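Enquirer: predicted model and sequence below, questions to follow.
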Amino acid sequence: MRIAFISDIHSNIHAFERVLEELEKEDVDKIYCCGDIVGYNAFPSECIRLVKEKIDGSVMGNHDYATLTGNTGWFNEYGVEGVNYARRAISEEDMDFLESLETHIYLKVDKLKIYITHGSPRDEIFEYIFPDSKDELLLTLADMAKADVLVMGHTHLPMERRIKGKIFLNPGSVGQPRDGNPKASFMIFDTESREAHFKRVSYDVDKTAKAIMEKGLPRFLAQRLYLGI
C-alpha cells in the first residue's frame, strides 16, 4: 500500500490545493494528516472543508487544540494571532470537526504497525521530535507506541530515521515549511518496500501572503513563507 502523509497545513489553502493536485498524479491508496489543519494563515475553514473531503484521517495538532479551546498560553504572538483569527473565522460545524479529531491513529498494514500523531507517543499534541533526536529517545517512543513506524508532525521539518528496524518519519509542512525551502512538503510511504519518498511542490505564495495581510494577520507570517522559515 502507498500511503500519503501530510502535516501542518496551517490554513494555507493554496499550498494544500497544490499538494492535493500532485497527489492525484500519484498512485496512493490513502492520505493521512499529522495535525495542525488551522493556525497562522488566512483560510482555516477552507482547509477544514478540504480535509473532510479529501483526507482519510487526521489527528489533532496543538493549533487545532488551541483553536478549539482558546488556550494559547504556550504560543508566541504569531501563534496567538493565528489562533484568534481561526476562532473568529470558522463555523460551529468546523469546531465540531476539530473536536472530533483523535490524538493518534493506529494502522496495521502489510505486517507493519504504523502510529500517526502530531507530537509524539509520549505527548501527542505538544512534544517536538526533531530530525536530530537521539536514537535512545526514538526507540523509547516506538516502544511506547508498540509500533514499527512512527509518523509525526509539529516540527515543520521533513524527517526520516531508521534505527534497529524501526522507522521514524515526518512529512514536513504543507502550509509553513521551516527547512529553508518554501515549497509545500509531503511524503509517500510504501508499506511493502518500506521506502519513504519526500516530495515538494511550489504554490502561489504571493496570493497566500496577500490574503494574510488583508485579514490583518502579522506581516511576518506572510514574509516567512517566502523564506521557508
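Expert: Received the coordinates, thanks.
Enquirer: contacts and neighbour counts: CA atoms only from here.
Expert: Noted.
Enquirer: Y106 touches K113, doesn't it?
Expert: Yes. Using C-alpha atoms under 8 Å, Y106 is in contact with K113, at 7.2 Å.
Enquirer: and the comparison structure, right after this:
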Amino acid sequence: MRLAFFSDIHGNLEALQAVLEDMEKRGIDRCYCLGDLVGYGPQPEEVVGKIRELGIPTIMGNYDDAIGFEKESCGCAYNPGRETRVGDESIKWSIANTSDTSKEYLRRLPHTIEFEDEGVSFLLVHGSPLEHLLEYVKPTTPPERLERLLEKAGSDVVVNGHTHLPMVRWIKGKLLFNDGSVGRPKDGDWRACYLLVDVNRGSLSYEFLRVEYDRKATIEKIAKAGLPAELSVVLALGEGYDMGSTGESNSMEFTL
C-alpha cells in the first residue's frame, strides 16, 4: 500500500497542485491531508475547494480552526512584534477572503484520523496526540516527551504537521513523522514537501519528497492581495533551519 501525507498548504495553490501532480505520477493508493489549508497564502478559497473536490481525508489544523471560527489568533508561538502583526494580518485577510461554505467545511474537520493498513496502525494529528492543534513536536523535543506522546497515541505510527519541519523519530518500536510543509517550508528548502510511505505486511519504508512549483506566481499573488511582504520572503528563502537535527533521511525501511 502506497500512502502519501501532506499538510500546511497555507493558501499556496501552486504548491498544492504541484504536489498532487507528483503524487499522481508515483501511483499513490491513498493520500491524507494533516491540516492548515489556509492562512498566510493568497488563495485560501481555492485550496479548500481543491481538497473538497478531490475528497481527500483531512484533519483540522490550528489555522483551519482560526479561519473557520473567525478567531483573532491561531494560537501560534509568534515572536512579539512584527511577526505577531504579520500573523494577525494574515488571519484577518484569510477570514475576509474565505467563503462561508469553506469556513463551514473547515469547522467540521476532525482533529484526528486513525486507520490500519497491512498490519500497521496509524494516527494522524496536526499538532500532537495530547494537544491536537497547537503542540510543536520538533527535532529538539525531548525523548521523554516523545515517549509520552506515542504512549498516548497507542498506534504504531504517528504522523503530524504544524512545525513545517520534515522529521522522523524512532522511539521504543514506534515511529513519529512530521510530513513537512507543502506551501510554507521552514527548513531552508523552498520546495513543497510531503511524505511517501509504503506499507507491506508490517514493514514500512518512507521517503520525504520535494517538489518544485511556480514560486513567482504565488509571490505575485501575495503582492497583488496586499498581504505583508514578509510572506513572500519566507517562500523565496524557505526560512533557514539547521537540517542536521531533524532525523530526515531520503529513504529508510522499518519493520513494526
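Expert: Yep, that arrived. Quantities reported herein were computed from a predicted structural model and do not represent experimental measurements.
Enquirer: which part of structure 1 lines up with stretch 152-161 of structure 2?
Expert: Mapped onto structure 1 using TM-score structural alignment, stretch 152-161 of structure 2 covers residues 144-153.
Enquirer: for the matching stretch, the distance to its chain's centre please.
Expert: 15 Å (C-alpha atoms, centre = their mean, to the nearest Å).
Enquirer: now do the end-to-end distance for it.
Expert: End-to-end distance for stretch 144-153 of structure 1, by C-alpha to C-alpha, to the nearest Å: 17 Å.
Enquirer: buried stuff in it?
Expert: A145, A147, D148, V149, L150, V151, M152, G153 (16 or more other C-alpha atoms under 10 Å).
Enquirer: so S193 of structure 1 is in which element?
Expert: Assigned by DSSP states H and E, S193 of structure 1 belongs to no helix or strand.
Enquirer: burial count for it?
Expert: 10 (other C-alpha atoms under 10 Å).
Enquirer: I31 of structure 1 now?
Expert: 20.
Enquirer: same deal with the one 5 residues further on?
Expert: Residues lying near D36 of structure 1 (other C-alpha under 10 Å) number 29.
Enquirer: surely it meets P44?
Expert: No. D36 of structure 1 is beyond contact range of P44, at 10.1 Å (criterion: C-alpha under 8 Å).
Enquirer: ranges for the strands of structure 1?
Expert: 2-6, 30-33, 57-58, 104-109, 112-117, 149-151, 158-163, 166-171, 184-190, 195-201 (DSSP state E).
Enquirer: circling back to that earlier point, out of the buried residues of stretch 144-153 of structure 1, which is nearest to G61 of structure 1?
Expert: G153 (8.3 Å; C-alpha to C-alpha).
Enquirer: ok, the closest one touching G119?
Expert: Yes. Using C-alpha under 8 Å, G153 of structure 1 makes contact with G119 at a distance of 6.2 Å.
Enquirer: coming back round to it: save the strands of structure 1 as JSON lines, and put in distance to A89 of structure 1 too.
Expert: Converted to JSON lines, the strands of structure 1 look like this (distance: least, C-alpha to C-alpha, whole Å):
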{"stretch": "strand 2-6", "distance to A89 of structure 1": "23"}
{"stretch": "strand 30-33", "distance to A89 of structure 1": "21"}
{"stretch": "strand 57-58", "distance to A89 of structure 1": "20"}
{"stretch": "strand 104-109", "distance to A89 of structure 1": "26"}
{"stretch": "strand 112-117", "distance to A89 of structure 1": "26"}
{"stretch": "strand 149-151", "distance to A89 of structure 1": "30"}
{"stretch": "strand 158-163", "distance to A89 of structure 1": "29"}
{"stretch": "strand 166-171", "distance to A89 of structure 1": "27"}
{"stretch": "strand 184-190", "distance to A89 of structure 1": "23"}
{"stretch": "strand 195-201", "distance to A89 of structure 1": "27"}
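Enquirer: so which of these is nearest R219 of structure 1?
Expert: Among those, if distance is taken as C-alpha to C-alpha, the winner is strand 184-190, at 19.8 Å.
Enquirer: and the angle from that closest one to strand 166-171?
Expert: 150 degrees (axes from the mean of the first three to the mean of the last three C-alpha atoms, to 10 degrees).
Enquirer: just give me the match in structure 1 for P129 of structure 2.
Expert: Using TM-score structural alignment, P129 of structure 2 pairs with P121 in structure 1.
Enquirer: I figured that match was touching A147, is that so?
Expert: No. Using C-alpha under 8 Å, P121 of structure 1 makes no contact with A147, being 10.0 Å away.
Enquirer: no further queries at this time; thank you.
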